[in-house]
Structures are given as structure tokens and as C-alpha cells.
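> turn this into a model:
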Amino acid sequence: MTLDECFELGFIVKPHGLKGQLVTQLDVDDAATYDKLKTVYLALPAAPARLTAYQVERVNPQGGLRVLLKLRGIERIEEAEPLRGGKLWLPLSELPKLEGTQFYFHDVIGFQVIDATEGPLGVVENFYELPQQDVLAMRYKGQEVLLPVVDELVSHADMAARQLFVNMPEGLLDIYLNPGAHKNPNAD
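Model (predicted):
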């Protein structure tokens, strides 16, 4: 299993108790979707690209997106401590099915971006998960353009046509094409 075949489920916050349980923070919409995990893949901070499979013995919800995780073979705090900060991964095939026009970011990489006003703009190159919000990155007239991923701006995807429909804010493309023309007069 490689990272390209997986999605990040969350990370290990710290050991819990003396018998090898782990406090984990999930990076998902609903932690209950994963309460029957059988296997997780773990990448430690010292080797972030190397995945090791672990059988899951128990998942105990702790509220919100925190869960206590018990992995087979991790029986003592001394065995759990080195896992602190490790990232938990699952195969892409285990992602929950989405409804309607929802999509996963990895599903629309390479899709044509279609603006409601301007028409075809460019191709989705990447998504960045920033602390404030996720942003879509596309190439437009040789420039990388970032668009916040919010319902008002990213409308829907047509999976069959490989198109992502957006509503670009007025003037956003100009800012990327002519960055010097939009200086803040109060910045000096």
C-alpha cells in the first residue's frame, strides 16, 4: 500500500493509559463512519512515506472527532509512545460514498474548470488544505490561481464530462494576472 492509494484518516495525539491505547484525532466529517475499523495504515513522523498495517482491536469514540484506538500488538505505554504524531491512513476504496454533486478532492484533479460567466478557465491541478479553508489550485494563462473551496464558489462536478463548475469572484482572475495593479494604498 502506498500513500497515493490512501487518504489521511487522522493522526495519533498521544498514548492513553498504560495498556497501549492511543488518543487519535480524525480528519473526517463523521467519526462514527469509522467505528468498525479493521485495519489502519500508520506512517510515523520519522518515515512519513512508509506505511505499516495494524489490525484494529477497538475504536472508542471520545466525542467530536477524537477516538481511542487500540491496535493489535501495542500492549504497553512504552510501545504506544513512539507512535505519537503518526498519521493514520486508509485505502481510497474505503472512503464513504458521496451523494448528489459532492466529490472528493482527489476525484477532480485534472478536471476542466468551468466558470458560470467566463466559461472554460483551466484544469484543476491540486487542492491545498490551509488552516483557514481548503483552496483549489488551477493554472490560468500560465498563472496558478487559488479559489477557496466554499459552496458559493465551487458549484458542482460533472464526473462523466470531467468538469468542475465554479462561480469566480469578480476581479479574482485579474489579481493573479496583474498583481501589481491591485496594491493596497494603505500598505505603505
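
> please count neighbours and contacts with C-alpha atoms only from this point.
Fine.

> check which helix or strand covers the nearest residue to Pro61 once chain neighbours are set aside.
Residue nearest to Pro61 in three dimensions, not counting chain neighbours: Val67, with 4.4 Å by Cα to Cα, 6 or more residues apart in numbering. Using DSSP states H and E, Val67 falls within strand 66-71.

> quick one more, to check against the first:
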Amino acid sequence: MNPNQFFLIGYISKKHGYKGNVVLYIDTDHPSYYHSIKNIWIKQNGVNTPFIIENIKKLKEDQLVLSLKNIDLEKCDRLIKKEVYIPTSKVPELDENQFFNRDVIDFKIYNSKKEFIGSIEEIIEIPNNTIIQTTVEGKEVLIPFNEKTLIKINKKKKEITIDIPEGLIELYTNG
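As a prediction, this is how the structure comes out:
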């Protein structure tokens, strides 16, 4: 499969028990979407390798205990901290106002006054905070991005309108 045909859902965080089970940490906005997956792909040596899930148990909302076919206690050590993917065809459809962060890269950013600010270069996820990275007047600018700051998203036009705190852009550009 082509790498563009995969969607990153999380990573194998640790072993679980003594039978070779592993814990999948689901690092998405809606972890419950993935509680009944049948197959996963784990990136090993730069290649996504398919694994069949024989048994799945919910540990926490964002953590599943997986029993993978042909993986025993010895083999599961090699999977720890590896990224886990599913085919993009298995990713649930989102509502008009929902999106995956990767889908808004290159969207044009407008402030609440409908003034063009820049384009989304990267979405940075840190605990309890999401930040948009853009460039304004040749300088990197980081903008808070959450339900309170998001005003509107237009997927067709690839535009996003954000309530940017007063004076934030100037902090980056007037230095």
C-alpha cells in the first residue's frame, strides 16, 4: 500500500500481561471510532506491516489491549513505541465542521475581521493545547487553535477563520 493510503491512529505503548498482548494508545480526537478495528499496520523499518487483531479489549477510552496473530511475548517487544496505522478507506467520515488536522494543512487563515493572515504550515499538538504554525512577514507565528478560537471552516475553499487574540501577530512580527 502507498503511504498516502494510511492514517496514523496512535502507537503501541507497552506490553500487557505475559501472552504477548500490547496496548494501543489511540492518539485521535475520537478514539472510540477505532474500538472495533480488525487489522492494523505497524511501521517497522520504514514499512507499514499488516497485523491481524485476534482479540481486542478496551483498557481506557484511548487505550486498547490487542492480541495480534503470530505475536508472542518475545516478538511484542519489537512493537513497543511503533506507530500504528489503518487504511484511509477505514477512517470514518466527518461532519462538515469536523476535520483531521492533516486535512487543514495549507488552508488559508483569516482573522475575525476577514483579513488574510497566512496559510497553515503545521498543526502542533501539545497537552491541553493545539497550535497553528504559519509565517507572517517572514516570521514564524504560533496561533492558539481550539473550539473557542475556531470561528468557521470552509473545506471547499480551503479557508479557516480564527479569533486571534489581539496583538498576538504583532508580538511575532515587531521584534
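
> could I get the TM-score for this pair?
Once the chains are overlaid, their TM-score stands at 0.89 when taken by TM-score structural alignment, normalised by the length of structure 2; 175 aligned residues with a Cα RMSD of 1.9 Å.

> can you count the residues close to the residue nearest to Pro61 of structure 1?
22 (other Cα atoms under 10 Å).

> and it? What does it align with in structure 2?
Taking TM-score structural alignment, the alignment pairs Val67 of structure 1 with Leu64 from structure 2.

> okay but that match is in contact with Lys58, surely?
Yes: assessed by Cα atoms under 8 Å, Leu64 of structure 2 is found in contact with Lys58 at 4.6 Å.

> what distance do you get for the closest residue to Glu140 of structure 2 other than its chain neighbours to Ile71 of structure 2?
Once flanking residues are discounted, Glu140 of structure 2 sits nearest to Thr134: 5.9 Å by Cα to Cα, 6+ apart. Thr134 of structure 2 is 43 Å from Ile71 of structure 2, where distance means Cα to Cα, to the nearest Å.

> and the two? Which one has more around it.
More crowded of Thr134 of structure 2 and Ile71, by other Cα under 10 Å: Thr134, with 22 against 18.

> quick one: map that one onto structure 1.
Aligned partner of Thr134 of structure 2 by TM-score structural alignment: Met138.

> before we move on, what about Glu83 of structure 2?
Mapped onto structure 1 by TM-score structural alignment, Glu83 of structure 2 lines up with Lys87.

> I'd assumed Leu44 was in contact with that match.
Yes: with contact defined as Cα under 8 Å, Lys87 of structure 1 reaches Leu44; the gap is 6.4 Å.

> and these two? which has more neighbours close in?
Lys87 (23 against 19).

> what is the longest strand along structure 2 packed up against?
Scanning structure 2 for the longest strand, with DSSP state E as the assignment, gives strand 47-60. The contact analysis (3 or more Cα pairs under 8 Å, 6 or more residues apart in numbering; DSSP states H and E) places strand 47-60 of structure 2 against strand 39-44, strand 63-68.

> turn those into TSV, columns for distance to Ile117 of structure 2.
Formatted as TSV, those follow (distance: least, Cα to Cα, whole Å):
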stretch	distance to Ile117 of structure 2
strand 39-44	36
strand 63-68	38
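
> and those strands, which is most packed in?
strand 63-68 (a mean of 21; mean count of other Cα atoms under 10 Å).

> in structure 2, which spans are strands?
For structure 2, the strands defined by DSSP E cover 6-16, 21-26, 39-44, 47-60, 63-68, 83-87, 108-110, 116-119, 122-126, 129-136, 139-144, 150-154, 159-162.

> most packed of those?
The most buried one of the strands of structure 2 (mean count of other Cα under 10 Å) is strand 21-26, showing a mean of 24.

> after superposition, how close is it to structure 1?
Comparison of strand 21-26 of structure 2 with structure 1 after fitting gives an average deviation of 1.5 Å (mean Cα distance after the TM-score superposition for structure 1).

> how near is the equivalent of Asp95 of structure 2 over in structure 1 to His156 of structure 1?
Using TM-score structural alignment as the criterion, Asp95 of structure 2 maps onto Glu99 of structure 1. Going from Glu99 of structure 1 to His156 of structure 1 by Cα to Cα gives 12 Å.

> need the residue closest to the centroid of structure 2.
With distances taken as Cα atoms, centre = their mean, structure 2 has Thr28 as the residue nearest its mean C-alpha position (5.2 Å).

> for structure 1, which helix is longest?
helix 172-177 (DSSP state H).

> now that helix on structure 2. Mean distance?
Helix 172-177 of structure 1 sits 0.5 Å off on average (mean Cα distance after the TM-score superposition for structure 1).

> give the aligned range of that helix in structure 2.
Counting by TM-score structural alignment, helix 172-177 of structure 1 falls onto residues 168-173 of structure 2.

> neighbouring contacts of that stretch?
For stretch 168-173 of structure 2, the external contacting residues (Cα atoms under 8 Å, 6 or more residues apart in numbering) are 136-137, 139-141, 143.
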